[in-house]
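Enquirer: Below are the sequence and a predicted model for it; my questions follow.
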Amino acid sequence: MIITDVQAFKVVLPLAQPLHLGPLKIDKRDYAFVRIRTADGKQGTGFGFNRDGLVPEAVVRHLKSLLLGEEVLHTERLWESMYRATRFHGRRGLLMRAISAVDIALWDLKGQYAGLPLWQLLGGYAAEVPAYVAGGYYRADADTDTLRREYADYREQGYRGAKIMVGGATLAEDVRRVAAAREGIGEELPLMVDFNGALSSAKQALAAMEAFAPYQPAFVEEPFLMDNRVALRGFCDRTNVPVAVGEDESGRWAFRELIGDGLVDVLRHDATLVGGISEWIKVTMTGLSHEVPFYPHWFPEVHIHLAAAFPQGWGVELIPASSGIMGFDKLLDNPVEMEAGVARAPEEPGLGLRWKEEALEKWAVI
């Protein structure tokens, strides 16, 4: 079970049509991959967003030497070693993405050696979890009629609820968009709104939520950038809408502050950024000790295991392959899919993913 090789590369997938996430324009998807191999021939794969960064380079330059010759099963010791060795280069962001990808690959291997899928190895709470959908992205052809049909389709397909992007247009336009989504999905299913950090003050967020109130948002996600704790605190103190944050935050210490100060009602932490599966578990346990439920941010290929392992999870977030927004499905023979409102956790050991090696080679950038 000794590590003999660590490889890292990125995969760049062009999007057929650009989209907007609040102020961000996205015309491609840029993923970082880590492959860890052992002396007896097993291979674990970790991944996450590269975001035009240098995540693969960070793995090779700063982490690889700490891993070679080490025991795969010693994930806690290896995590501590990686975190301490890179603390002067950045305790969040790029370096934590690199640590996260490595840690996910190590847990993939751990599950393979145990002969168990990760969700069973970690806790085995439920083999099926509710499936929610993220949509309503800003696109040139997405008028209110298009949005209404999109969310009606989500209802008909059986999703347990849906999210819509806001914050990338005027408030008046966003109100029309949220109204169309609510009309499409119906009154009985939860509809969430996601600002993707577009706002800068509590007053802005409070005004927006007052305007959205007739459409009964189930939660509001990431109204501000995570560094803007002043605005988040002011908003949380005065809103009745549950606040979901965490997809852009890293490390247990930041979440200790968020949870302890009552600044989060739904945890959205992402194993590909928070510090891998090892750190995701620590954040989840902190949340559960405060009765804060979790709803992991996208990347269902890893989060299906985590959502299925522990109690008080909302479920898993999916983005349909047909939307062309992520492209990750092009890399897998068995992407996570919804059926009758649920996603079923894999039965294969580890992450249980079957990669399309030819697709990885086609779009890989070494």
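Expert: Happy to help now that I have it. Being a predicted model, the structure only gives us computed values, none of them experimental.

Enquirer: all contacts plus neighbour counts: C-alpha atoms, from now on.
Expert: Noted.

Enquirer: what's the burial count for Glu210?
Expert: If you count neighbours by other C-alpha atoms under 10 Å, Glu210 ends up with 11.

Enquirer: buried sites along the helix or strand where His20 lies?
Expert: Using DSSP states H and E, His20 sits within strand 3-21. By neighbour count on 16 or more other C-alpha atoms under 10 Å, the buried set for strand 3-21 is 3-14, 19, 21.

Enquirer: got those as a markdown table, with distance to Ala208 columns?
Expert: Listed next are those as a markdown table, based on distance: C-alpha to C-alpha, whole Å:
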| residue | distance to Ala208 |
| --- | --- |
| Ile3 | 51 |
| Thr4 | 53 |
| Asp5 | 50 |
| Val6 | 47 |
| Gln7 | 45 |
| Ala8 | 42 |
| Phe9 | 41 |
| Lys10 | 38 |
| Val11 | 37 |
| Val12 | 35 |
| Leu13 | 34 |
| Pro14 | 33 |
| Leu19 | 22 |
| Leu21 | 17 |
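
Enquirer: Next one for the comparison:
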Amino acid sequence: MKITRVQIADCPIPLPRVLRLGPIEIRTRDYVVLRVETESGVAGEAIGYPRGTPLFETLSSMARKIVGKDAEMRRRVMFDLEQSNVPARAALTRGLSLIDIALWDIASKQAKQPLFQYLGGLRDSAEVMQVAGYYIDQRSIPDVADEIARMRDTGCRRVKIMLKGDSPDFDLRYASAATVKMPGQVAADAHWSWTSLNEAKRTCRSLDGLGLNFLEDPFAASDWRFTHELRQDLATPIAAGEDVFGRHAISDLVSGIDIYRADATTVGGITGAVEAIHLAGAAGRTVLPHVFWPLHIHLACAFPAVEGVEVIPPESGADPLDRLLRNVPVVENGEMRPSEEPGVGISIQWDAVEQLASRHLAVTADDAA
């Protein structure tokens, strides 16, 4: 089943206001979408964040290498891509991840099964963690506390808030107000705010007595040793890993944290995510995937180590994923069910892509390397 055509589009969607996550400012939520078409008519799709990487260009180059290849030989296709530029493997990982996801989408559709069943199937729904407190620098603490209470009242059993990271006093007042609404069920995301252990400890020690469900990403992915040392200083569980890839790096990371934040769009696709889930499980850790819930709900329903999925509510205005996807699964009483349609759960609205794309490329056999 030869790959005949690959479509790639860059879709930056303006946010309603500037979103600040730790030291990062986001004015547009940028997505890259991918479609891999085959001679049989079956196509695979994927979507991811570039996060400052040249993801569109990476996929453009990779598309020329995979057109004409057999989509049913998924590992062969991926192995050849990985070996085509070993020194640049780190820079290429997001592109490799999306192609792997699209190939799994094709395989699941060929098998006429949704991904969670194609992977073996464990359950038909999983718990949802909703994210609250976006735009906290432009809102009041009581406003976010009310948002958390509304989530709780709809059946949500775990909520994550976004810390400012640069104001220990503010974060303590903020987290305290949040945990009053859902004791033991509020997690906090630091978004790589700290660069030294002393700086992190000043905030984290004050938060440690609040009974947070977990504290996420105190340091950048490359500073996992700092994360481990901070974990030894706290009672609060630590979560990390959304940007970590490679079996050795993941093994190093999970040895000193509590919850591994897998992301199939960065860790090597479905293939990489499954390997990472097994590594975390073997280390006695649990897994909570990073956003992209239409895809990750399938992993949550296939593996016992996966706790559930993370959802950014559309009404938050922070992640307009629903503008690009069809049939996005919904949260009901704190749970989510995966799509039962064959595939990985990603169905791109190409009419919306045409309107929102800043650039679009289609690669056929005439363009192949």
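Expert: Cool, the structure landed. Given the structure is predicted, the values throughout are model-derived calculations rather than measurements.

Enquirer: Closest one of the buried residues of strand 3-21 of the first structure to Gly197 of the first structure?
Expert: Leu21 (9.3 Å; C-alpha to C-alpha).

Enquirer: From what I see, that closest one and Asn196 are in contact.
Expert: Yes: taking contacts as C-alpha atoms under 8 Å, Leu21 of the first structure lies within contact range of Asn196: 6.6 Å.

Enquirer: Between the two, which contacts overlap?
Expert: Here Leu21 of the first structure and Asn196 have Met165 as joint contacts, going by C-alpha atoms under 8 Å, 6 or more residues apart in numbering.

Enquirer: what residue of the first structure matches up with Ala239 of the second structure?
Expert: With the correspondence set by TM-score structural alignment, Ala239 of the second structure lines up against Ala244 in the first structure.

Enquirer: One more: Leu288 of the second structure?
Expert: Aligning on TM-score structural alignment places Leu288 of the second structure opposite Tyr295 in the first structure.

Enquirer: so what's its match up against?
Expert: Contacts for Tyr295 of the first structure (C-alpha under 8 Å, 6+ apart) come out as 266-269, 307, 313-317.

Enquirer: quick one: which of those sit in strands?
Expert: Using DSSP state E, the subset of these located in strands is 266-267, 316-317.

Enquirer: how about those in JSON lines, adding neighbour count and distance to Ala254 of the first structure?
Expert: As requested, these are exported to JSON lines (neighbours: other C-alpha atoms under 10 Å; distance: C-alpha to C-alpha, whole Å):
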{"residue": "Val266", "neighbour count": "24", "distance to Ala254 of the first structure": "15"}
{"residue": "Leu267", "neighbour count": "27", "distance to Ala254 of the first structure": "12"}
{"residue": "Val316", "neighbour count": "30", "distance to Ala254 of the first structure": "23"}
{"residue": "Glu317", "neighbour count": "25", "distance to Ala254 of the first structure": "23"}
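
Enquirer: which of these lies closest to Arg61 of the first structure?
Expert: Closest approach between those and Arg61 of the first structure, by C-alpha to C-alpha: Leu267, at 32.0 Å.

Enquirer: quick one on the thing from earlier: identify the residues contacting the match of Ala239 of the second structure.
Expert: By C-alpha under 8 Å, 6+ apart, the residues touching Ala244 of the first structure are 219-222, 264-268.

Enquirer: same thing with Ala231 of the first structure?
Expert: 200-202, 224.

Enquirer: Tell me the secondary structure at it.
Expert: Here Ala231 of the first structure takes the helix state, with states given by DSSP: H, G, I helix; E, B strand; the rest coil.

Enquirer: With the one 3 residues further on instead?
Expert: For Gly234 of the first structure, the assignment made with three-state DSSP gives helix.

Enquirer: Can you find the partner of it in the second structure?
Expert: Per TM-score structural alignment, the equivalent position to Gly234 of the first structure in the second structure is Glu229.

Enquirer: Equivalent analysis for Leu171 of the first structure, please.
Expert: Match for Leu171 of the first structure (TM-score structural alignment): Pro168.

Enquirer: which ones are touching its match?
Expert: 202-203, 206.

Enquirer: Out of those residues, grab the one that's most surrounded.
Expert: That'd be Thr203 among the contacts of Pro168 of the second structure, by other C-alpha under 10 Å, with 19 neighbours.

Enquirer: Pull the contacting residues for whichever residue in the first structure pairs up with it.
Expert: Alignment note (TM-score structural alignment): Thr203 of the second structure maps to Ala208 of the first structure. Taking C-alpha under 8 Å, 6+ apart as the contact definition, Ala208 of the first structure lies against Leu171.

Enquirer: Ala208 of the first structure is in what secondary structure piece?
Expert: For Ala208 of the first structure, the host element (DSSP H and E) is helix 202-212.

Enquirer: compared with the second structure, how much does that helix deviate?
Expert: On superposition with the second structure, the mean distance recorded for helix 202-212 of the first structure (mean C-alpha distance after the TM-score superposition for the first structure) is 2.3 Å.

Enquirer: same deal with stretch 5-13 of the first structure?
Expert: Its matched residues in the second structure lie on average 1.3 Å from stretch 5-13 of the first structure after superposition (mean C-alpha distance after the TM-score superposition for the first structure).

Enquirer: end to end, how far does stretch 30-50 of the first structure reach?
Expert: Counting by C-alpha to C-alpha, to the nearest Å, you get 5 Å between the two ends of stretch 30-50 of the first structure.

Enquirer: tell me, it lands on which residues of the second structure?
Expert: Going by TM-score structural alignment: stretch 30-50 of the first structure matches residues 30-50.
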